[in-house]
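> could you look at this predicted model? Sequence included:
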Amino acid sequence: MPEGHTIHRLAREHRRLLRGVPLAVSSPQGRFAAGAARLDGATLTGTDAYGKHLYHRYRTTGGELLRLHVHLGLAGKFFTGSGLAPAPTGAVRLRVQASAGWLDLRGPNACELHTPADQKALYARLGADPLRPDADPDAAYRRISRSRVPVGQLLMDQSVVAGVGNIYRAEILFRHGISPYRPGHDLPADAWARLWPDLVTLMRAGVRTGRIDTVRPEHEPRAMGRPPRVDAHGGEVYVYRRAGQPCHVCRSEVRVAEMAARNLFWCPTCQPC
């Protein structure tokens, strides 16, 4: 599932591609046909991202304001191109054709029209998004500090911190030497005060580059004389998907276990319980 930096990056890309011109909107698959018909001919006025949720804001030819909500889930993906879109193949839920290019959406968990009230209600259920200027890290810490749930699970709870997925969860805890099994109420306030801005920095870098890179300069491949990471997810990391390999810092074996139905990666030496 894409992490929050990807959704914020998509919001920015979609604004550049679609904003300000009349759009031809369709649903070749047919599952969003009614919604696409309402959007056809509309103009994109802006986009917004919160955690793993993406919104497009449209103004129709009749002046109606509509919001398109997309949650990619595990299988959803956007495809874009310049010029005219090719003939659709497969399950294209949403197609948007602009003057300069096109956008296709396949396999999302959600593709639906929302009212402003719907959007407000959704946002009210979400925790602090490190990539939003209105994020409230103190509110997130209050939730964490009152909980007996392991901090590794709390960081993946979108009602606590929105946008953090498995990679950022594993990497930020490693960078701060925090065991993912530490109960939330045992996480000191000063540890959270160091973790949050670091998470903001890492995720902002992800928006810029489209990768998740979390290793410090002294642990990069060139500095350590090691080959670059080869992985479909890209980016240099400390523990994510490195189970059985030596830790870049202490050379202990990176561990993997299941936590709340997701694989959890950590170094037992650098992140003691």
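Right, received. Where do you want to start? Numbering: from 1, shown residues only.
> could you use CA atoms for every contact and neighbour count after this?
Fine.
> what about the strands in the stretch 151-273 of the chain?
255-259, 262-266 (DSSP state E, counting those that start in this stretch).
> tell me the most buried of those strands?
For those, average neighbour numbers computed from mean count of other C-alpha atoms under 10 Å are highest in strand 262-266, which has a mean of 21.
> hmm, back to that, quick one, which of the strands of the stretch 151-273 of the chain is nearest to G51?
In terms of C-alpha to C-alpha, the element of those nearest to G51 is strand 262-266, at 18.3 Å.
> give me the residues contacting that closest one.
166, 170, 174, 179-180, 239-243, 254-258 (C-alpha atoms under 8 Å, 6 or more residues apart in numbering).
> picking that back up, need the strands of the stretch 151-273 of the chain in JSON lines with distance to H114, can you?
Formatted as JSON lines, the strands of the stretch 151-273 of the chain follow (distance: least, C-alpha to C-alpha, whole Å):
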{"stretch": "strand 255-259", "distance to H114": "33"}
{"stretch": "strand 262-266", "distance to H114": "30"}
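> do you know which of those lies nearest Q153?
Using C-alpha to C-alpha, the strands of the stretch 151-273 of the chain put strand 255-259 closest to Q153, at 6.9 Å.
> counting by contacts, list what the closest one packs against.
Counting contacts by 3 or more C-alpha pairs under 8 Å, 6 or more residues apart in numbering; DSSP states H and E, strand 255-259 packs against strand 262-266.
> how much does the strand it packs on deviate in direction from strand 255-259?
140 degrees (axes from the mean of the first three to the mean of the last three C-alpha atoms, to 10 degrees).
> what's the offset of strand 262-266 from the middle of its chain?
Here the centre of strand 262-266 is set off from its chain's centre by 17 Å, with C-alpha atoms, centre = their mean, to the nearest Å.
> find the nearest non-adjacent residue to M1, please.
Distances taken as C-alpha to C-alpha, 6 or more residues apart in numbering place L74 nearest to M1, at 4.4 Å, with adjacent residues excluded.
> please compare the first structure with the one that follows:
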Amino acid sequence: MPEGHTVHRLARQHHRIFRGQYVAVSSPQGRFVDGADAVNGRRFDRASAWGKHLFHHYAGGRIVHVHLGLYGKFADFRVDAGVPEPVGQVRMRIVGTERGTDLRGPTACEVVNEAEVSAILARLGPDPLRKDADPATAWARISKSRRVIGALLMDQTIIAGIGNVYRNELLYRHRIDPHRLGTGMEESEFADAWTDLVELMNVGVRKGRIITVRPQDDHGAPSYGPRRPRTYVYRRAGEPCRICGTPIRTEVLEGRNLFWCPTCQT
């Protein structure tokens, strides 16, 4: 599932491409016909993101809410040579003056109003990529919880936008055992981790990749996949820790794969 930095990159990209244009919106697949009709031909005012939720704001107060989920993806195209025929199951197509984009496979694609957006945001924790984020609200929940920190960081009602890569890598960078209870966290530890998370996710927005390994540690065993940056623990089960050499461990925690170094993270 795309993590928060990907959704923020999409919001910035769509804002840059479509802002101020009267766009054509359709649903070649047929599953978003009414929603597409509601915004088709309207002015695209702006795009915004909160955690893993993307919002397209149109003139007149209509908003398209998109959650990519596991399989959702946007694919851009140019229209100077003519609008291409849609390929595959395109839930929503947006066509501007020079460029367009096709959305396939999202978990959610719906037209909502401001009140419904507020209801969505009320269920989410602070987003490290937003300037108005208040980490104190996340800390208040974590410090009172007897769930383990490895699970709390993936809870979108506590912090919005963190996915499995950032969860595993952040805990390693701060030498925190993912099995430690929220009540066992120190406020200073959380503050340092939050500051680091904000920086890491902003790098992700700028670079389009999750980069977590410090330059001095960026050597040795290759990454878990081609053209992927190296990681400390994510998808490195059984491989030696880049710092101490201990084999990285893994387990399933609340349905997601957890990775950690039992020596460095105590």
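Sure thing, it's come through. Just so you know, these numbers come straight off a predicted model, no measurement behind them.
> work out the TM-score between the chains.
Here the TM-score for the pair of chains, by TM-score structural alignment, normalised by the length of the second structure, is 0.97; 264 aligned residues with a C-alpha RMSD of 1.1 Å.
> M1 of the second structure and Y71 of the second structure, how far apart?
Per C-alpha to C-alpha, to the nearest Å, M1 of the second structure is found 7 Å from Y71 of the second structure.
> should've said P226 of the second structure
For P226 of the second structure, the distance to Y71 of the second structure - C-alpha to C-alpha - is 20 Å.
> between these two, who's got more neighbours?
When P226 of the second structure and Y71 are compared for neighbours, Y71 comes out ahead with 12 against 8, by other C-alpha atoms under 10 Å.
> check which helix or strand covers the equivalent of that one over in the first structure.
Matched to the first structure by TM-score structural alignment, Y71 of the second structure sits across from A75. According to DSSP states H and E, A75 of the first structure maps onto no helix or strand at all.
> so A75 of the first structure touches A110, yeah?
No - taking C-alpha atoms under 8 Å as the definition, A75 of the first structure is not a contact partner of A110, at 10.9 Å.
> where do the strands sit along the stretch 1-150 of the first structure?
Counting by DSSP E, counting those that start in this stretch, the stretch 1-150 of the first structure has strands at residues 24-26, 43-50, 53-59, 65-71, 77-82, 92-97, 101-106, 110-114.
> show me what the fourth one is packed against.
To tie it back to what came earlier, the one meant is strand 65-71 of the first structure. Short answer (3+ C-alpha pairs under 8 Å, 6+ apart): strand 65-71 of the first structure packs on strand 53-59, strand 110-114.
> can you state the residues of the first structure onto which the helix ranked longest in the second structure aligns?
When the second structure is scanned for its longest helix (criterion: DSSP state H), the result is helix 187-207. On the first structure, the counterpart of helix 187-207 of the second structure by TM-score structural alignment is residues 189-209.
> okay, buried residues for the matching stretch please.
W192, L195, W196, D198, L199, L202, M203, R204, A205, G206, V207 (16 or more other C-alpha atoms under 10 Å).
> I'd like these as TSV, with distance to A223 of the first structure appended.
Shown next, in TSV, are these (distance: C-alpha to C-alpha, whole Å):
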residue	distance to A223 of the first structure
W192	29
L195	25
W196	27
D198	22
L199	23
L202	20
M203	23
R204	24
A205	20
G206	21
V207	25
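> which among those residues gets closest to R38 of the first structure?
Using C-alpha to C-alpha, those come closest to R38 of the first structure at V207, 31.1 Å.
> the match of helix 187-207 of the second structure against the second structure, how far on average?
Averaged over the aligned pairs, stretch 189-209 of the first structure sits 0.4 Å from the second structure after superposition, using mean C-alpha distance after the TM-score superposition for the first structure.
> got the contact list for the counterpart of R132 of the first structure in the second structure?
Aligned by TM-score structural alignment, R132 of the first structure pairs with R130 of the second structure. R130 of the second structure makes contact with W50, according to C-alpha under 8 Å, 6+ apart.
> mind checking how far R130 of the second structure is from E254 of the second structure?
Distance from R130 of the second structure to E254 of the second structure, by C-alpha to C-alpha: 27 Å.
> cool, S26 of the second structure as well?
Shown here: S26 of the second structure relative to E254 of the second structure, a distance of 38 Å by C-alpha to C-alpha.
> pick out whichever of those two has more residues nearby.
When S26 of the second structure and E254 are compared for neighbours, S26 comes out ahead with 24 against 10, by other C-alpha under 10 Å.
> hang on, the earlier thing: what does the longest helix of the second structure contact?
With C-alpha under 8 Å, 6+ apart as the contact definition, helix 187-207 of the second structure has outside contacts at 4-6, 8-9, 128-129, 135, 139, 143, 166, 170, 174, 209-212.
> same question, stretch 100-109 of the first structure
Outside stretch 100-109 of the first structure, the residues that touch it by C-alpha under 8 Å, 6+ apart are 17-18, 70-85, 91-97.
> among those, the buried ones, what's the ChimeraX command?
Remark: buried members of the contacts of stretch 100-109 of the first structure, expressed as a ChimeraX selection using 16+ other C-alpha under 10 Å:
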select :17,18,70,71,72,76,78,80,85,92,93,94,95,96,97
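> nearest spatial neighbour of P28 of the second structure, skipping sequence neighbours?
Spatially, and ignoring its direct neighbours in sequence, P28 of the second structure is nearest to V90 (5.7 Å; C-alpha to C-alpha, 6+ apart).
> list the contacts of that neighbour.
Residues near V90 of the second structure by C-alpha under 8 Å, 6+ apart: S27, P28, Q29, D102, L103, R104, G105.
> that one maps to what in the first structure?
In the first structure, V90 of the second structure lands on V92 (TM-score structural alignment).
> so how far is stretch 32-41 of the first structure off the chain centroid?
Using C-alpha atoms, centre = their mean, the offset of stretch 32-41 of the first structure from its chain centre is 26 Å.
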